[in-house]
Each structure stands twice: as structure tokens, then as C-alpha cells.
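Return atomic coordinates for the entry below.
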Amino acid sequence: MQVLKIKAVISAMACGLLLVSGCTGLPVTTAVANASPVAALVALYTVQADGQRAVLRAITRQTIPPSSCPSVVWAGGPQQLMAVRALPANVPARGQAPYDSKAALFDVLTCEATWPAGASSAQVAGQTLAAPKADIQRIVVIADTGCRMKGSENAFQDCNDPVAWPFAQVAQSAALTKPDLVIHIGDMHYRESPCPPGNAGCAGSPWGYGFDAWQADFFAPAKPLLAAAPWVFVRGNHEICARAGQGWFRFADTQAWQAERSCNDPANDNDADFSNPYAVQITPDTQFIVFDSAKASGKPYTEKDAAFGKYKANLQLSDALSALKPHNFFMSHHPLLAVASGKKAQDPLPGGTVGLQSVFKTNHPLRLFAPQIDVAMHGHIHVFEALAFKSAHPTSLVLGNSGSANDGNLPTRLPAGFEAYPGAVVEDYVATTAYGFATLDRQTGEPGQWLMTAFNVQGTPLFKCAITGSKTKCTKAGVEP
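Below is the predicted model:
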């Protein structure tokens, strides 16, 4: 009986919201009783989760019945019906400003299945994805990819111009590097406000937090890169509950779907705006720790702040995870050690997120990070930066230059003695505001050795950085680091 009720609700929504032909006047049970599932596959991709667990996700625009997921054929295994993760829904607006306020329509079904051991590939609706690799050699890293449309800031990027918003080309160029893994360090969705009348740069763009904006901002341009390798998603501030959090939990989060953590009800935001950290195994001695900093403040917390307690607890979990492997990459959207542009390019400022710093220093007063953290990777600042330090601080990489409107100007050199944080004197530094992406290639020899290459939109190398443990040396491409 409950199944029929669910079908009735979703079918009614399909008639009323999706304008499915032939619905009017048909009893729901009659309409679906003898129908076989018909699904149009919108996106197929793999989410790399904790340890070596991987989840195959499919987004479909199904017709009849509305709650049926497609089957997946595992190479080397049986056919399996994918499970429903999130049903279609039309979620009421969450109290945004009137000019930004509209319901979030998710006219798609999100389905999933855990990759079984031994399967070499998966096929869904004629599309095939290769299995996640146990031996990861090359990783693509991107962040801050969406096209900014924000009325409160009067900020409207030219989303219709592939040069002004180059994420589609970035994704294509990155896919050509044939990665084994892709990491997105947050801020996938930016189309929050309607394009102003007369603005040809973004005219006709979808906006809001429903699937049409997610499709335009992420799934359509990312298609070749989604097909290239499994993805690790790191949550950014654009994916908090009050913004694009509903889509985050439908499409990117690694944990089982929970209504209480769907961001549909603002009463649950104090929980859903925070997630426990987890570690993705890269090699037997190296792991990448994923830390949800989405709600981090630019101002310091006090110990009485609820967010302080949340981040403190998650830092404790992160520290415990880092103790399991000798080499760790820490990934959060917000940087702790970074350079920000001042009023002039020659006047750089420390760019770390003060709220996180105020928490992390309680565990690690000088270093901010646990001793096993070699490298910290972030987005949030819309530039590329690589910083290494004279002190014992980990290398800090900021990779927020993958599509969203760039942030200011950065100097090509820093003043002598520049500190990204008290005691963190920068020893090696490269930066660019050019759009692009980066790769990490494992090096033979001692564990903890990687070569990072920063590319422009077309895939031309800009910088190469040799990473050994927490120390990094960068040079312009074409010069041996």
C-alpha cells in the first residue's frame, strides 16, 4: 500500500509539474500497473567514498513508473537493479531574497549501486564506465567550477561565453589527461539569481537550486570528465543547506540518503551543514582526507559557538584518520594557509579562513595540521597557488581557478618573510589567475613523492611542482623542478 502511495504522489507531481502527456484523468495505479521502466539517462558517474568503497550513481528522467531505477550490468558479475537514492521533488523556496526565491525542482530520479569487488566495468542504458582503479597513478584536481550569477553582489558572469566561463573546456582538457581519479574541491553550483534583462552574457540561463541549474553549471559541462574516472567530491560553501545543499545530498554526498540531512527542512540545518570527515585510500601508504568546511566563517569562533564544537569534533576525527597512514593529503574547500590579493597585486594578504584557523590551532597551535599531513588542498579563492614553507607546515595548494569568475590579482613573488599564518614563512610560491586545472602524478621511489602540474584551459602546462612529503619545489613548465 505504501508503494502505491509513493507512486501516486510522484505521478501526480509528474503531471502537475513536469507536464507529462496523457496523465490527466488516469488513475495512477492503472497508469503504472503494466508498464515497464522507461528511463532517459542524464548522467552516469562514480563517487569514490571512504576507504576503497565506490558508488555508481545514475541520474534519470524517467517516465513510467516514476520511481523505477535502471539496471546496471557489471562486467564479471550479474545484472542488478539500481536502488533509489532520491525521488523527484519540488522543494519549496527556503526564504531567499524575493528576487532569488523560487522552488527547487528536481525533475530527476537519483539512483545508485555499490561497485562490487571484481567488476571491471558497469553498463547502464548503453553507457559504460570503467571500474575504479586500485593502483592510482594520476589524479585531476579542480574546484570552483560554476558560473557566477549572484544578484546581491551584482555579479553576473558571461555563462554563454565559453571563454568567460571555460569549465566545459577545462573538463574536456582534463579528461584528455586520462586520470585514474578526479577530485572536485567544492563550489559546483553558482547560478543562484536570475540573469538581469538585457544581459546577453547570461541570457536564458537557468537559475536557482533545482536540477536545471545543476545541469547547466555542472553535469552538462563536466560530462567527459565524469566518464573519465571516479570522483571525490569535497563540499564547498555554495553547497550549504541554504544554497545548493539539496543538490549536494542528492548527487554528491557519499553517505546513505537521509531525509533529515537532505537540506529540505531548515530546522535540520545545524546538523546537515556539517559532515564527518572520511579518508580515501590512494596507495597502501597514502590517503586523502575529505573535510567538510562548507559552513566555515571568515571570523574567529569562540568555544561557545556551536560551529566551533562541530569543527573541533570533526578535526579530532580527521586527526585520528591521519594517524592510520604515514602520508596524508588534507582536503577542505576553505584554505587555512593561502595568499589573498590586497588592494594592489604587490600588497598580498594572508588568505586563510580565520574561522577554521581558530579551531585548528587548538589542536595544532603552530602547524594547524596533524604531523602526518603532507599536503593541504583547497579551493574557495579563485586562483591557483602553491605554497611551501620554511617551517614544518604542510604544502598548501589552492586550485579554485576552474571556471568561476577569477579573484583579483596575485603577485608573481611574495615579499621576503611573508607569513601566510604566524610562523608560516613562505619559502616557495607560484600563482596564476589563469583558468585551468591540475594533475597529481605518483612518482617512483620513496612514498610521498608526487609531481603536480598546473595547466591552463587548453591543457598547456604552466607550472610543475615536485612534492616530497611536506616539502615542495615549483618551477615554470619546461624547467626541471
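
switch to C-alpha atoms for all contacts and neighbour counts from now on
Noted.

other SSEs contacting the helix or strand harbouring Leu129?
Leu129 belongs to strand 127-130 when assigned by DSSP states H and E. Counting contacts by 3 or more C-alpha pairs under 8 Å, 6 or more residues apart in numbering; DSSP states H and E, strand 127-130 is packed against strand 121-124.

Distance from the strand it packs on to the middle of the chain?
Put simply, strand 121-124 sits 23 Å off its chain's centre (C-alpha atoms, centre = their mean, to the nearest Å).

same check, this time on stretch 229-239
On the basis of C-alpha atoms, centre = their mean, the separation between the geometric centre of stretch 229-239 and that of its chain is 2 Å.

before we move on, what about stretch 342-362?
Taking C-alpha atoms, centre = their mean, the mean C-alpha location of stretch 342-362 is offset from the chain mean by 22 Å.

coming back round to it: just checking, what packs against the very next helix or strand once past the strand holding Leu129?
Using DSSP H and E, the helix or strand that directly follows strand 127-130 along the chain is strand 138-142. Based on contacts counted as 3+ C-alpha pairs under 8 Å, 6+ apart, the elements that strand 138-142 packs against are strand 181-184, strand 436-442.

Give me the residues contacting the last one.
For strand 436-442, contacts defined as C-alpha atoms under 8 Å, 6 or more residues apart in numbering pick out 136-142, 170, 174, 399, 401-403, 449-459.

Tell me the buried residues within those.
Under a neighbour-count criterion of 16 or more other C-alpha atoms under 10 Å, the subset of the contacts of strand 436-442 counted as buried comprises 137-142, 170, 174, 399, 401-403, 449-459.

Please tell me I have it right and Gly110 contacts Arg61.
One thing to correct before we go on: residue 110 is Thr, not Gly. No - using C-alpha atoms under 8 Å, Thr110 and Arg61 do not qualify as a contacting pair, with a distance of 9.1 Å.

neighbour-wise, which of those two wins?
Neighbour count, other C-alpha atoms under 10 Å: between Thr110 and Arg61, Thr110 has more, with 25 against 19.

Also this sequence, please, to line up against the first:
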Amino acid sequence: MRFFKFVTGISLLALAFLSNAQSNPQWVQMVTNDQLSVRVVLLNDTQCPKVSVDNVPTAMHLRAAKVVDFPAVCELLVSRDTRSIKIKQQALPTLPSVVDRIAILGDTGCRINKINAQACNDAQAWPLRELSASIGAQTPDIILHVGDYFYRETPCPEGDKGCKGSPSGYNWDTWNADWFAPANSLFQSSVIALSRGNHEECGRAQNGWSRYLSPWAYPKAGQACAEMEKPYILKLKGVNYIMFDSSSGQDDRTSEPQLALYKKAIAQLKIDKDSTNIFLTHRPMWTYNKIKSTYYYGNLTQQIAFKNLLPKRTLFVSGHAHYLQVLDMQTDYDQVIIGNSGTELVKVGNTTQKNVDINKHMANFVYSRSGFGYGILTESSKTLKFYKQNGAHTGECIWLSDKQHPSLICQ
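Okay, here's the model as predicted:
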């Protein structure tokens, strides 16, 4: 059995490396209006390829033309019920008729800035390639990313072997190094749905986000960068997955205009008060961690704007904080944070703290786990299992969503 696991692990890594050799990154992501978006980055080709959709040859359109720092990308929108997607005889993922196993990861890029230089060349210090292969081996029905793909904002410091040769700056080479190349095995394994992180906000990596990953149409020439893209809902097996853009703004302060914007955005979704919801938002509403001398409690705008606004059976799932944490709140919405999928981690330890005061909001417990990893949510059992980048199981929680007061049980 151990030999089989060893061989399987080596095979997965080999497949991941081989997949990076393909000329044009191509993937299928779930987007707005209950559709799938087939996308292809044109690295060497000059024309969009044809796509076989349920054995019918279909033309793609140019989503964004080639510019100095970015290659062109093509797109084709198809129904979520599509059963077969092929480009040049290569099959791409589709959604199964029943979605039950959902992989969740977040904060995946390799951090290089003026303060920190993560060892991007070290697979242990930045394990996204191995983590992607591990998720693929779990055969999820869909993969959800809670934001922050791009971290190589400045050049690697001279003489630093850990990140020597790394590209940097807002261009394709950096996007490819930080996300597309190491995540290629994800693209081949499952449909993916993507959230926008603060590293993709206006003034940072918004060009790559809007060009390649945004669920919305690419902005027209002269159109200003959207500080907040409209939220939308993915319906998966009777659960609303609310995709909400919390990339801009600050966590420790808010304003009346921002509160009004958040409330209006949710009101326009017209969410049924009796529905079960998982709220995907990059910035966590709640967290609990002391960083140096300051406690980080979460995002104040969401705490105020969403108070009693959403159905009781709503679970928040976020990244932004670079660790794994689950918070069972007494009177507020429960929170799961999976921001430990590659970016340099913030230490939290392996602890379960009970009766925690989070800025005058009480948590029954705060469950924290250290190390890199990801989560697999099984909807039928409402069980969220956590794994290291190599697939080792590190813990799990059950979300009791059927109660009048939803709660979490973790171990």
C-alpha cells in the first residue's frame, strides 16, 4: 500500500510537470448566468481554436487581444449542462449532473515584495504545484478559489537563491509563474470558479484578473477598472454559492458609501430567506489572530453590512488570512478561512480556543491549523475535510446547517 501511494504521488507530480509543457493554457470556469466559460490563452497561435461542444464544432471569440505585456485570450460561453468539451481532441472538464465534492483553496501565489522574498524555487516553501496535483487526485466535481493568485510584485533580491530567476511585475510571465503553470493540473481535473482577491484589485494585478480570470466580460476600451464586480450565485446541489467581490477597501475601517454598496449588492441577488448559502468572499468577515501587537478580527464592512441581512443558514468561506481557521460564532454567521494554499504563511499553531471574544462578538470556538493545504467539502454530508499539500488529512469539520442556529463541529 505504501509503495502504491509512493508511485501514485510520483505519477501525479510527473503529470503536473508534463502538463506545463502544453503551449496554450486552457481551462473551463463557472461564471455568471449559470454558464461555463471555456478559455484559451494564445501563446503561439494567432487565431482562436474551434471547440467541440457535445460533438458540435463551435467557434470561440477573442476575449482580449494581445498587448505588449499580455498574450490574447479566447472565450466561449456554453451551458452548465454541457457534457463534452474538446479542443484539438483534448477533453476539458465539465460539471457532473450532481455536484457533491468541492475543493477549496486560496492565496496561492509566491510572495516577493520589498519586505519578504518567499523561496519560489523551493517546492516545500512554495508548494502550489504539488498542492494542485493533490487536489486533482481527489477528483472534485468543482474547484473554488477564494482569491489572491498574484504575489511577485517586485524583483527577487540580488543573491537570493530561493527566488533567483523569478519574473516580477504585472505581466504575463509573472502571472504564468504564479498561477497558470503550477495550477495547470487543476485546469485539467475540474471546472473551476474564481474569486477576486485584494492582490487583483485596481492598481495592482487587475489587468491579468479582468483579462483572464474575471467571470464578467472583459472591459471595453476606456472603461474604468471596477472597484467591486457584481456578485452572482452558483447553484450547486440545492446550495447557493454566493460569489462576492470584497477585494477593495480596508479591514479595520469602513464608510457609509461602502456599507450601502454592500447592502445594495446583496439585496439585488434576491436570496430566498429559507435557502442554504455558502458565501465566497476573499476577505473574511471573522478571524482571530494576533499579528505582532495587533489583533486581526476580520472585515468590518462585512460585519456591519451583512448583520441579519442574509439567511441564517449561511456559511462564510474566505482566504486573505494566510492560515486555516474555522470560527463557530454564537450569534453571527460562521466562518471558514482557507488562505494557506501557497503564499507565505502566518503562524497560528494547532489550537482550538473556546469562548473567544472577537471585538465584542463571541465565538464558541476558534479552530486553527498550521501548514499549507486545502479543503474538500462534501455537500451531501456537509463535511469539510482539510489536507496538506501532499494529501495528508489534517482535520475536519461538520457544518450543522439544518438547525435553527447553524453551527460547526471540528476535530
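
Can you give the structural similarity as a TM-score?
The TM-score (TM-score structural alignment, normalised by the length of the second structure) is 0.88; 386 aligned residues with a C-alpha RMSD of 2.1 Å.

thinking again about what came up before, mind listing which of the contacts of strand 436-442 of the first structure are in strands?
Among the contacts of strand 436-442 of the first structure, the members falling in strands (DSSP state E) are 138-142, 399, 449-456.

which among these gets closest to Cys195 of the first structure?
Of all these, the one with the least separation from Cys195 of the first structure (C-alpha to C-alpha) is Ile142, at 25.7 Å.

Need the counterpart of the closest one in the second structure.
Residue correspondence to the second structure (TM-score structural alignment): Ile142 of the first structure is matched to Leu105.

Which of the helices or strands spans the counterpart of Trp27 of the second structure in the first structure?
Matched to the first structure by TM-score structural alignment, Trp27 of the second structure sits across from Tyr45. Taking DSSP H and E as the criterion, Tyr45 of the first structure maps to strand 39-48.

Give me the contacts around that strand.
Residues from elsewhere that reach strand 39-48 of the first structure (C-alpha under 8 Å, 6+ apart): 54-64, 69-70, 124-125, 127, 129, 219, 223, 226-227, 229-233, 252, 254, 280.

now Asn359 of the second structure, nearest residue through space, not along the chain?
Spatially, and ignoring its direct neighbours in sequence, Asn359 of the second structure is nearest to Tyr297 (6.7 Å; C-alpha to C-alpha, 6 or more residues apart in numbering).

And the one you found, how far from Pro311 of the second structure?
From Tyr297 of the second structure over to Pro311 of the second structure the distance is 22 Å, taken as C-alpha to C-alpha, to the nearest Å.

Val7 of the second structure too?
Where Pro311 of the second structure is concerned, Val7 of the second structure sits at a distance of 46 Å (C-alpha to C-alpha).

same thing with Asn240 of the second structure?
Between Asn240 of the second structure and Pro311 of the second structure the distance, using C-alpha to C-alpha, works out to 11 Å.

Tell me the residues that contact both of these two, please.
Counting by C-alpha under 8 Å, 6+ apart, the residues touching both Asn240 of the second structure and Pro311 are 275-277.

Quick one: buried ones out of the residues you listed?
276-277.

Closest one of the shared contacts of Asn240 and Pro311 of the second structure to Thr174 of the second structure?
Asn277 (34.8 Å).

circling back: quick one: map the residue nearest to Asn359 of the second structure onto the first structure.
Using TM-score structural alignment, the partner of Tyr297 of the second structure in the first structure is Gly351.

now do Ser368 of the second structure
Residue-level alignment of Ser368 of the second structure against the first structure, with TM-score structural alignment as criterion, gives Ala431.

what's the average distance of the helix or strand hosting its match to the second structure?
Ala431 of the first structure is part of strand 426-432, with elements assigned from DSSP H and E. For strand 426-432 of the first structure, the mean distance to aligned residues of the second structure following superposition is 2.0 Å (mean C-alpha distance after the TM-score superposition for the first structure).

Only the buried residues of that strand, if you could.
For strand 426-432 of the first structure, the neighbour count (16+ other C-alpha under 10 Å) marks 426-432 as buried.

likewise stretch 16-33 of the second structure?
Applying a neighbour-count criterion of 16+ other C-alpha under 10 Å, the buried positions in stretch 16-33 of the second structure are 16-17, 19-20, 25-32.

Off-centre distance for that stretch?
Between the mean C-alpha point of stretch 16-33 of the second structure and the mean C-alpha point of its chain there is a distance of 15 Å (C-alpha atoms, centre = their mean).

can you give me the end-to-end distance of it?
Terminal-residue distance, stretch 16-33 of the second structure (C-alpha to C-alpha): 32 Å.

give the contact list for the corresponding residue of the first structure for Val67 of the second structure.
Using TM-score structural alignment, the partner of Val67 of the second structure in the first structure is Ala89. By C-alpha under 8 Å, 6+ apart, the contact set of Ala89 of the first structure is 10, 13, 105-107.

Count the residues that sit near whatever residue of the second structure lines up with Asp374 of the first structure.
Under the alignment (TM-score structural alignment), Asp374 of the first structure pairs with Thr314 of the second structure. For Thr314 of the second structure, the tally of surrounding residues (other C-alpha under 10 Å) stands at 22.

ok, now how distant is the match of Trp27 of the second structure from Ser121 of the first structure?
In this structure, Tyr45 of the first structure lies at 12 Å from Ser121 of the first structure, with C-alpha to C-alpha as the measure.

Around the counterpart of Ala224 of the second structure in the first structure, how many other residues sit close by?
Alignment of Ala224 of the second structure against the first structure is given by TM-score structural alignment, with Asn268 as its counterpart. The number of residues packed near Asn268 of the first structure is 15, by other C-alpha under 10 Å.

do Ser185 of the second structure as well
Other residues within reach of Ser185 of the second structure by the criterion other C-alpha under 10 Å amount to 28.

SS state for it?
The three-state assignment at Ser185 of the second structure reads helix, by DSSP: H, G, I helix; E, B strand; the rest coil.

which one in the first structure is aligned with it?
In the first structure, the residue paired with Ser185 of the second structure according to TM-score structural alignment is Pro224.
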